[in-house]
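Visitor: my questions are about this predicted structure, shown below with the sequence.
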Amino acid sequence: MRMRATVAALTGALALSALVVPAAQADDPSYRQAAAEAFAAHHGASSAASTSARSYGITAAAEGTMDVSFSNFKIAKAVKVGTTNHVSTTVTYKLTHGTDVDIHAADFATGPYIYKGAFDTPANMLFGVYAATCADTSATTATCTGDIDVYPYDGELFNSDAGTWKGAALALDYTTGDYADQGSLGSTLVQRYSKLTVNASPEPVKKGKTLTVTGKLSRANWEDNKYHGYTGQSVQLQYRKKSSSTYTTVKTVKTSSTGTLKTTVKASADGYYRFSFAGTSTTPAVKAAGDYVDVK
């Protein structure tokens, strides 16, 4: 089941966003839905979200008493999200629990999630579609592995969401409504996927003549599911000789208001030209494939 797991601060409360359910899975129980609704109920969400949470036996009065804690949260440094493709990143963490908690019971579930903003009032959250799997390391500890799933085409992200997110994990009991969660376990960058092109012309060119090198730096727009130029960014023009495997930087060029790049160089020898972008906190680094130029 897919859902937009966005929660937003609204008059001091959290409002759970609308559920998106593919027809083929409409009757399946959803860990993702239960996890988001449990969080909403526990953190003082709107009455509608709390009512939905109660359908899983989760009530505000019952929550927060589960003897479970989390540590050793490990996630990729960056999660790069485009405009259409489902993105999944794996998280591992340590779960420590009391002897009265059966983490292998059918009504127990745990999973990682990431959130943007404050833990109690996040601007957005992303969960995994399925609960994590856990392997015991002792009578009261386990190593758990779960995914964070992102469906950009379903409107799960706004452009303003790009940047640093924090890691968290939760556990819940579907029968009793018991619940535990913990934030600030780690961090990752959720970034707008980037693209970079290059073209050097004319080809072929006489030695010593001027080459014009053009290209474009663009990145995913999560609000219209298209790619738009990334303006005002410094991009390096790099060159490597045909006989070499190493690129060297020729000059630095800034993108225009539409993300385009244009500069000139003197042709010296057969070789490849490319643009290279170092990246920002919101947009990953990217290199264009080298464009070969035959110099006569």
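Guide: Here it is on my side, so go on.

Visitor: can we go C-alpha only for contacts and neighbour counts from here?
Guide: Fine.

Visitor: for the nearest residue to Tyr56 once chain neighbours are set aside, grab the count of nearby residues.
Guide: Leaving aside its sequence neighbours, Tyr56 sits nearest to Tyr174 (Cα to Cα, 6 or more residues apart in numbering; 5.8 Å). Per other Cα atoms under 10 Å, the neighbour tally for Tyr174 reads 20.

Visitor: with Ala139 instead?
Guide: Neighbour tally, Ala139, other Cα under 10 Å: 10.

Visitor: list the residues that contact Asp161.
Guide: Lys116, Asn124, Val190 (Cα atoms under 8 Å, 6 or more residues apart in numbering).

Visitor: got another one to weigh against that:
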Amino acid sequence: MTLRKQRRLSRAATVLTAAGTALASTLLMAPGAHAADSDITFSNVVINKGKPIVLGTGAQIEVPLTYTVKTNVKLDDWWVSAYRGTLDGSEKVLAIGTIQWSCRQSTAGGYTFYDCDESLQVDPDLLVGGDKLVNSDATVWKTTGTAIKVGGGYDTDLLSYTTRLKRASVIESADASPEPVAKGKPITIKGTLKRANWNTHRYDLYGGQKVVLQFKAAGTTAWTYVKTVTTSTTGALKTTVTAAKDGTWRWYYAGNSITGAKATTGDYVDVR
């Protein structure tokens, strides 16, 4: 049996509307004050397929979430939340809503199991409670699982699963020239590396970063390593190579613990 809804609004918002701020804070923000019940457990939590969540400066994204709920009591609702801070009502809760909610229901050993597939709505400019992301939020976020019982009562578990949030990077003005070029002559490849600044809602120049120059020969599908170039203090990239054959040049930035990876689409150069 599958439980399915095409669009499900934020559980936090639903609780806020239905029960008022005080109750919502108790349910969502202070699980440490409520011991986990043995009759309801959350497991198999995976956010964004185990990869970091990379966010820019304004565009809302959808992030896949899967998990399992095990219960021997009837439930009215349940959800998994990612949070940062201390669970005392001051923490940040990441997603503003859930869409494409689908849970496969099964039973075994007196328990009901819900294997859920969801898609979280994540927006850097709007978190639960009206918070916004700032640069220090590019770090590890913890998770909780909350279940609302039919007839009243709830259970919130502190989960061991974590997810990492990263600031998006972009490489602008990627260009290889001249085009076309004579064989054996130099090709100059330029670019500019920038990184999302959640404090100011813009992309800032990102200096001192190692970026890889890659080449894909015409008629092939694989990118090959050429050299590593470090961005200047203004994020600028510039290097020269010798023209040998037709193909496409691109920059690839692998990112770091707080910054997402980025590759340019590539610039084709005809060698004659």
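Guide: Done, it's in. Given the structure is predicted, the values throughout are model-derived calculations rather than measurements.

Visitor: what's the TM between chain one and chain two?
Guide: In this superposition the chains share a TM-score of 0.77, using TM-score structural alignment, normalised by the length of structure 2; 251 aligned residues with a Cα RMSD of 3.5 Å.

Visitor: closest to Asp291 of structure 1 among the contacts of Asp161 of structure 1?
Guide: Ranked by distance to Asp291 of structure 1 (Cα to Cα), these are led by Val190 at 30.2 Å.

Visitor: before we move on, what SS does the closest one have?
Guide: At Val190 of structure 1 the chain is in strand, as set by DSSP: H, G, I helix; E, B strand; the rest coil.

Visitor: next one: Lys245 of structure 2 from Gln214 of structure 2, what distance?
Guide: Distance, Lys245 of structure 2 to Gln214 of structure 2, by Cα to Cα, to the nearest Å: 14 Å.

Visitor: give me the number of residues near the alignment partner in structure 1 of Thr139 of structure 2?
Guide: Matched by TM-score structural alignment, Thr139 of structure 2 corresponds to Gly163 in structure 1. Number of residues near Gly163 of structure 1 (other Cα under 10 Å) recorded here: 18.

Visitor: what does Thr51 of structure 1 give?
Guide: Thr51 of structure 1 - counted by other Cα under 10 Å - has 16 other residues nearby.

Visitor: cool, Ser138 of structure 1 as well?
Guide: 9.

Visitor: would you list every one of the helices in structure 2?
Guide: 11-19, 21-24 (DSSP state H).

Visitor: can you tell me which of those is nearest to Trp223 of structure 2?
Guide: The closest of those to Trp223 of structure 2 is helix 11-19. By Cα to Cα, the value is 43.9 Å.

Visitor: packing partners of that closest one?
Guide: Counting contacts by 3 or more Cα pairs under 8 Å, 6 or more residues apart in numbering; DSSP states H and E, helix 11-19 of structure 2 packs against helix 21-24.

Visitor: again, only this time at 10 Å
Guide: Other helices and strands packing on helix 11-19 of structure 2, by 3 or more Cα pairs under 10 Å, 6 or more residues apart in numbering; DSSP states H and E, are helix 21-24, strand 75-84, strand 97-108.

Visitor: got the angle between it and strand 97-108?
Guide: Here helix 11-19 of structure 2 runs at an angle of 90 degrees relative to strand 97-108 (axes from the mean of the first three to the mean of the last three Cα atoms, to 10 degrees).

Visitor: so what touches helix 11-19 of structure 2?
Guide: Contacting residues not belonging to helix 11-19 of structure 2 are listed as 8, 10, 20-25, 27-29, 77-81, 93, 95-98, 128-129, 146 [Cα atoms under 10 Å, 6 or more residues apart in numbering].

Visitor: roughly how far is it from the heart of the chain?
Guide: 24 Å (Cα atoms, centre = their mean, to the nearest Å).

Visitor: same thing with stretch 153-169 of structure 2?
Guide: For stretch 153-169 of structure 2, the distance to the chain centre is 12 Å (Cα atoms, centre = their mean).

Visitor: which ones are touching Ala236 of structure 2?
Guide: 171-173, 190-194, 205-209, 229-230.

Visitor: mind redoing it with 7 Å?
Guide: Gly191, Thr192, Leu193 (Cα atoms under 7 Å, 6 or more residues apart in numbering).
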